[in-house]
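J.: I would like to see how this sequence folds:
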Amino acid sequence: MITSKLPQTETSIFSVMSQLAKEHGAVNLSQGFPDFESDPYLIELVSHAMKDGYNQYAPMAGDTDLLKEISKKYQLLYKKAYAPNSEITITAGATQAIFTAITAVVNKGEEVIIFTPAYDCYAPSIKLMGGNIVPVQLQAPAYKPDWNLVAKKITERTKMIIVNSPHNPSGMLFSEDDMLQLEALAVRHDLIVLSDEVYEHIIFDGNIHQSAARFPKLSQRTFITASFGKTFHNTGWKVGYCVAPQALMREFQKVHQFNVFSVNHPVQKALATYMKDPDHYLGLSSFYQKKRDFFINELKDARFKIVPSHGTYFQLLDFSKISTENDVAFAERLTKQYQVATIPTSVFNANNEDYKQIRVCFAKNETTLKKGAAILKTL
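T.: Take a look at the predicted model:
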């Protein structure tokens, strides 16, 4: 007989809502993937890499050229030097990087603090390692962390704090002060930090990404995870990476080599060439801010309460003036009755706290956004 290690875990809400969207022919604003193509030049680079013979295993840590380009990026943006040969690893997407970092350092009975609403891969990964999840609920509509509350949650068993900025699903950004307070707590209590920064290049209204790499004492105890799929519109390629100081990366790679070993080689070669031009990621905030503004403008006559997203390609919509239903029921009804799919946010909260909000993805072409908004305005 099998005893499940994750007995309460069901199919992810992203898969559920996308399947529901397919069944009902709905406009899919739920799962976070673009409905437009990646740069044809990047696709061509992958083809060239295949034709040039990069079709066998890449080095375990990653293609040397790509590791060097990532190192250059951190130096350019955050004035932080990560050694390509010992402090960077290419992963099969950011989710694998997150799982590997947790697996590498969290032991049975140790506690991990997460901020809820939280991306749904954090908690299962902690549970699989026998760790205990300690949630800190962020309050709508600001979703700003209460560091006094965080401090009270820290015990002698606390091993790690997981942070995510820009934050999915709220679009909130950690400020410089937030990161300094995180740094102080991590140093004082000798904690490891996992900083999920997959949306680092999607930040709006002139704000600056406060990467953990910017803070010297914090970066020395932090795994930073990132995603090429989110950055370059190709989530199906499943390529990401992790950067961390050498001592942490050594433990990370001990796990990585046995659950993945190495990642798609021709894609790595293509990304190494593509990243030589920083404009390919530096222009992303402007690109997505136009989409955010277009979508919000399309909803200007709707009954939703909207606080514009500060980052990511997600927007929360408060439907409390429209319905008293719980958000899961509301999202299901939207899909089945109105043919537009969204994500209910209570599934990411501690105790499924319901703020009457749904999450929509605006990483779509204008036709899709206009069609989705037209439906939402009828509510």
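J.: When you work out contacts or count neighbours from here on, use the C-alpha atoms and nothing else.
T.: Will do.
J.: Helices of the stretch 251-379 of the chain, start to end?
T.: 265-274, 279-282, 284-298, 327-338, 366-376 (DSSP state H, counting those that start in this stretch).
J.: Over to the stretch 101-250 of the chain?
T.: Going by DSSP H, counting those that start in this stretch, the stretch 101-250 of the chain shows helices at 122-128, 147-153, 176-189, 216-219, 228-232, 246-259.
J.: Could you also give me the structure for this second sequence? I'd like to compare it with the first:
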Amino acid sequence: MSSTATLMAPSPLSDRLAAMNESATIAMAKKARELAAQGVDVISLSFGEPDFQTPQYIKDAAKQAIDDGFTFYTPVPGIPDLRQAICDKFRRDNDLNFQPNQIVVSTGAKQSLANAVLSLVNPGDEVIVLSPYWVSYEEMVKLAEGVTIVLAGSLENDYKATAAQLEAAITPRTKLIMYSSPCNPTGAVFSREELGEFAAVMMRHPQVYALADEIYEYINFTGEHYSLARFPEIKDRVVTVNGFSKGYAMTGWRLGYLAARADIAAACEKVQSQITSGTCSIAQKAGVAALAGGRGSADEMVEAYRRRRDLVLNIVKDIPGMVTPTPSGAFYIFPDVSAFFGCTAPDGSRIEDASDLALYLLNDAHVAAVSGDAFGAPSCIRFSTAAADEKLAEAFRRIKVSLAKL
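T.: This is a model prediction of the structure:
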């Protein structure tokens, strides 16, 4: 066979892969690392990662697990003491009653979300994704061969979609609603009243389930986190996902979980059993300690995140063209930057959209952020405010200077 024929051979990769997009946050972080490797002082605000160390008592529990020889395979849905600790957490923090057989522990909340989507969504099923949304939701629906229906919240309503919008979007093919609260990327928090209106809509459509991503639960500046599963009339149709990465600064530990009706939890366990099986034994023991320690360390981090949010907003209000509501949780700001579309950069290139602007800021200000395209909001850019105060101040000083050139 000639080399030309070899070059022209069809790709062996699956159609499924061709339909998927790379994670935009990971892609931008990769570009930032490449620039940094060239000696450029890049400030990365692209990743949603706490800059805090995991609390020492959690590290100590992991070390103890190693010393105790707790190094063997674990049950697929998690070790019994962690699943019980998660049940206790739900009772303590959320007034929700689950049994251990309703809990599935996974290698991060991302796997928990994927397990739930793959367990519930059939080819052709419609999944309503409240927008702006976390970058992986739509890709998970693609993997399940579902159809994503994007439901966009308005800037005037802090980017939150309404129950009236939800009602209008539901069709006989609707199977699932996906959302996060506090929201990544906007920091918006759905109130008890707003979730109650969603629950009322679901009551009128008994074929519809909900996947509630609560990974930012503890990073909430409103004083109240409310779970959709607390509405008894729909609790059996809600899958609640949470984890340890944000509230306990345990990103690298890769530990998340879901709680659901027993048959849905069993289905998620079945999916996981064929992909990863049980997650890291040492991380699970650390998770038991984290939950036993309460949320004191998380509350301390929240105060730092609140301070950083206010620091950034104080700078942003003096940057013409950046419009952002005040986030009520998480550690991001998500400004509308459409005022800069159509502008010309100093090198003569045009800023046509948020992706162009994010790339411009990376190359000119040496600040990495993520275009809102990946979050279903093409007029916006996401900046993480989880970095140290001095880095944030310098990053937005640079951004202000760079935007003034347009």
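J.: re the thing from before, most tightly packed of the helices of the stretch 251-379 of structure 1?
T.: Mean neighbours per residue, mean count of other Cα atoms under 10 Å, is largest over these for helix 265-274, with a mean of 22.
J.: Superpose on structure 2 and give me the mean offset of it.
T.: By mean Cα distance after the TM-score superposition for structure 1, the fitted helix 265-274 of structure 1 averages 1.3 Å away from its aligned residues in structure 2.
J.: What range does that helix cover in structure 2?
T.: Mapping helix 265-274 of structure 1 onto structure 2 (TM-score structural alignment) gives residues 281-290.
J.: starting at the chain centroid, how far to the matching stretch?
T.: 22 Å (Cα atoms, centre = their mean, to the nearest Å).
J.: Tabulate the helices of the stretch 101-250 of structure 1 (JSON lines), appending mean neighbour count and distance to residue 331 of structure 1.
T.: Below are those laid out as JSON lines (neighbours: other Cα atoms under 10 Å; distance: least, Cα to Cα, whole Å):
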{"stretch": "helix 122-128", "mean neighbour count": "19", "distance to residue 331 of structure 1": "23"}
{"stretch": "helix 147-153", "mean neighbour count": "13", "distance to residue 331 of structure 1": "31"}
{"stretch": "helix 176-189", "mean neighbour count": "16", "distance to residue 331 of structure 1": "32"}
{"stretch": "helix 216-219", "mean neighbour count": "18", "distance to residue 331 of structure 1": "39"}
{"stretch": "helix 228-232", "mean neighbour count": "21", "distance to residue 331 of structure 1": "24"}
{"stretch": "helix 246-259", "mean neighbour count": "17", "distance to residue 331 of structure 1": "36"}
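J.: The ones you listed: which one's closest to residue 100 of structure 1?
T.: Closest approach to residue 100 of structure 1 among the helices of the stretch 101-250 of structure 1 is made by helix 246-259 (6.2 Å; Cα to Cα).
J.: after superposition, how close is the closest one to structure 2?
T.: Looks like 1.7 Å for helix 246-259 of structure 1 (mean Cα distance after the TM-score superposition for structure 1).
J.: That helix packs against which elements?
T.: Counting contacts by 3 or more Cα pairs under 8 Å, 6 or more residues apart in numbering; DSSP states H and E, helix 246-259 of structure 1 is packed against strand 88-91, helix 94-105.
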